[in-house]
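Asker: Output the structure for:
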Amino acid sequence: MDSKARPQILEHLQKSLTVTIYDTRWLPCSAKFVALGAYARNTGCLQVFELDGVNLKLISETEAPVRLKCGTFGASSLRERHLASGNFDGHLQIWDLEMPHRALTTASAHKGLLNCIDGCGGQFEGYGPPELATGGKDGCLRVWDIRQPHTAVAAFEPAASDQARECWAVAFGNSFNDEERCLLAGYDNGDVKMFDLRMNSVRWQANVSNGVCGVQFDRQDIEMNKFAVTCLESVFKVYDARTQHPKRGFESLTQKAQAASTLWGVKHLPQNRDVFAVCAGDGTLSLYKYCYPDQRQIKDANGKAMGVAGTVELLSEKTLSSQPIAAFDWSPDKAGLFCCAAFDQCVRVGVVTKLQNL
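Answerer: Next comes the predicted model:
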């Protein structure tokens, strides 16, 4: 791609805070985003910011009893836009941001830290029930229907407590109708597992040799196409999920990032599933494009179908902070607009330009 046509990552706004932020999420159909984290006194912080021209306004702030780790709007309708969050005591909570002084619902989800959360099915009918998935330090992965949020509707637990590996990342996918739905989970020992929620079983698993910090399908509401996995030691993998071989599973490519640090997470651009951002521990944000192979499926020696992995192209990168980018989210409404937070106690709003050239 010609250098003049390449996307550029621009920082639009930056705001210094007195709190540590662990997650940021855009409020759908708005110019607002939430920041979840902790005050120095070890209580939870839920802040709502709004873009106002060249300013970033703090429009509400709530202090929760326990530090907040992660959040999602994925299981809520566009009318309610309720936030689901996980905290350091293992609680799953649901918040009405119009009345954020107290959580609408609190459920005990995990023993210890609730590390990760994802939501699915809340915004459109025909793609399954509104559900949340949570992963914890206890090694458990649980699925919750927000219409009855006090009891998990599915649970995948280690065989024994001494075999538990901490679950660091979770993501829904393959939810293209009211029956099918899969769940990806990444663990601290490098395990990546795909659970079939219709069959309530493990569909596929692999080990990527490094702790898994982020997982994401390129789209939740389509038949599986591909998914990305980010790891410790500056490595990420992209799997072709169109074809699952009975022995080899999903074919993948492995990419060493230029940043020699942990890759904290991956987020696909909502408006283009082949473009994704990778957040690094040295404060670098990198933008990649997945390039499909000429053939996506071939036959092995026994005539069994197997997938073919593509390649990735680095489109742009920018150092936003001297500290790890711990939180990142694309705007679902404005292509290229993003919010993020690093451990320098700043939230940032940025934009990626020239996406129309891709």
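
Asker: Please make it C-alpha for all contacts and neighbour counts, starting now.
Answerer: Noted.

Asker: Against Gln271, how distant is Leu358?
Answerer: Counting by C-alpha to C-alpha, to the nearest Å, the gap from Leu358 to Gln271 is 11 Å.

Asker: Now do the shared contacts for the two.
Answerer: By the contact definition C-alpha atoms under 8 Å, 6 or more residues apart in numbering, Leu358 and Gln271 are jointly contacted by no residue.

Asker: What segments of the stretch 251-358 of the chain are helices?
Answerer: With DSSP state H, counting those that start in this stretch applied, the stretch 251-358 of the chain shows no helices anywhere along its length.

Asker: Please list all residues in contact with Cys29.
Answerer: Contacts here follow C-alpha under 8 Å, 6+ apart; on that basis Cys29 touches Leu78, Pro332, Asp333.

Asker: So it, which state does it fall into?
Answerer: Here Cys29 is recorded as coil under DSSP: H, G, I helix; E, B strand; the rest coil.

Asker: this one as well, want them side by side:
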Amino acid sequence: MSTPLSKPQMIVHIQKSLNYTVFDSKWIPCSAKFVCMGNFARGTGVMQIYEVQRGDALLIKEVEKPKPIKCATFGATSIQQRHMATGDFDGNLHIWDLENSQCGLFLISYNDRWTSFGFFMTGHAFNEQDRCVCAGYDNGDIKLFDLRNMSVRWETNIKNGVCCVEFDRKDIDMNKLVATSLEGKFHVFDLRTQHPTKGFASVCEKAHKSTIWQVKHLPQNREIFMTAGGAGNLHLWKYEYPRQRCKKESNGVEVGVAGTVNLLQNVTVSTQPIASLDWNTDKRGLFLCSGFDQTVRVLIVTKLNLV
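Answerer: Alright, predicted model coming up:
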């Protein structure tokens, strides 16, 4: 019998107020440090590096930049280098050495700003040749681009603007994709079986009463993921596979079968939207979030090894 205490609990471990609007925050790989970025009220950008020590986050470095910084990733670097890529509101892509954050290693300038479409994510990188990019658009379109064949592999429309898309794993044969949207809904697509006309099987869940800004899968268990809403709430979900992930139609063509999603826990940590989420890859259950209340939080999720 399930009891409230037997479920995973989400506990705010550290809460740090900031003097700027924070757009993104990321754990620095293989460390107890994280980086936050955003913009000051005077219109300049800022990066701050914090270190978790004895239940507090200590500021160890702050750098001000000419342009506000929108987003960041460590996805294209090795664990040894830990170079961070950032995008700013002027359409520039920078790659930074955080040991010397005054100096950018690389810069690419674009004419368009980073707000052209909702979100994009790479995946299907299980060998040296195959790569896919999934993009979500503000008109509800989701498109899966095959970079090997330079073609659109699949597309659909979920009727609401797409805020975030994420593969459950980037470096495996495509398994699942979660797309979040306006109106508080998210969709989980099973990517293992693609029907010629029906596409991928999916399940839709009305999860929040407001926009779902972010989704992040737990690195240690790809069936568990977190969604962040516009009302400052966090929802923890688990995807359950069906007994058979595909079946044959009368004409012999295979079609996918969607599973179900179960809510494990939810908590409200703010009155403002949560703009970023990031799980720690080294410590299961430790994650970082920041929102438009100018606050960054470190939370702990318990009992993830039991669900």
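
Asker: By neighbours, which of the contacts of Cys29 of the first structure wins?
Answerer: Using other C-alpha atoms under 10 Å as the neighbour test, those are led by Pro332, with 17 neighbours.

Asker: tally of neighbours for Thr156 of the second structure?
Answerer: Using other C-alpha under 10 Å as the criterion, Thr156 of the second structure is surrounded by 14 other residues.

Asker: Which residue in the first structure aligns with it?
Answerer: Taking TM-score structural alignment, Thr156 of the second structure has Ala206 as its aligned residue in the first structure.

Asker: Distance of its match relative to Cys213 of the first structure?
Answerer: On the measure of C-alpha to C-alpha, Ala206 of the first structure and Cys213 of the first structure end up 15 Å apart.

Asker: Then Val170 of the first structure?
Answerer: Distance from Val170 of the first structure to Cys213 of the first structure, counting by C-alpha to C-alpha: 9 Å.

Asker: same thing with Leu17 of the first structure?
Answerer: For Leu17 of the first structure, the distance to Cys213 of the first structure equals 25 Å [C-alpha to C-alpha].

Asker: Show me which of those two is the more surrounded one.
Answerer: The residue with more neighbours, out of Leu17 of the first structure and Cys213, is Cys213; 25 against 11, by other C-alpha under 10 Å.

Asker: The more buried one in helix, strand or coil?
Answerer: strand.

Asker: OK, contacts around the counterpart of Pro242 of the second structure in the first structure?
Answerer: Under the alignment (TM-score structural alignment), Pro242 of the second structure maps onto Pro293 of the first structure. Contacts were defined as C-alpha under 8 Å, 6+ apart; by that measure Pro293 of the first structure touches Val308, Ala309, Gly310, Thr311.

Asker: okay, now Arg198 of the first structure: neighbour count?
Answerer: Under the criterion other C-alpha under 10 Å, the count of neighbours that Arg198 of the first structure has is 11.

Asker: same question, Val352 of the first structure
Answerer: 17.

Asker: How much space separates the residue opposite it in the second structure once aligned from Lys7 of the second structure?
Answerer: In the second structure, the position corresponding to Val352 of the first structure is occupied by Val301, as judged by TM-score structural alignment. For Val301 of the second structure, the distance to Lys7 of the second structure (C-alpha to C-alpha) stands at 10 Å.

Asker: residues contacting whichever residue in the second structure pairs up with Pro324 of the first structure?
Answerer: Under the alignment (TM-score structural alignment), Pro324 of the first structure pairs with Pro273 of the second structure. Listed by C-alpha under 8 Å, 6+ apart, the contact partners of Pro273 of the second structure are Trp213, Ala228, Gly229, Gly230, Ala231, Gly232, Asn233, Gly291, Phe292, Asp293.

Asker: Any chance of those in a markdown table with distance to Ser25 of the second structure and neighbour count as columns?
Answerer: What follows is the contacts of Pro273 of the second structure, written out as a markdown table (distance: C-alpha to C-alpha, whole Å; neighbours: other C-alpha atoms under 10 Å):
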| residue | distance to Ser25 of the second structure | neighbour count |
| --- | --- | --- |
| Trp213 | 14 | 22 |
| Ala228 | 14 | 30 |
| Gly229 | 16 | 25 |
| Gly230 | 17 | 23 |
| Ala231 | 19 | 18 |
| Gly232 | 16 | 21 |
| Asn233 | 17 | 21 |
| Gly291 | 10 | 25 |
| Phe292 | 12 | 19 |
| Asp293 | 14 | 18 |
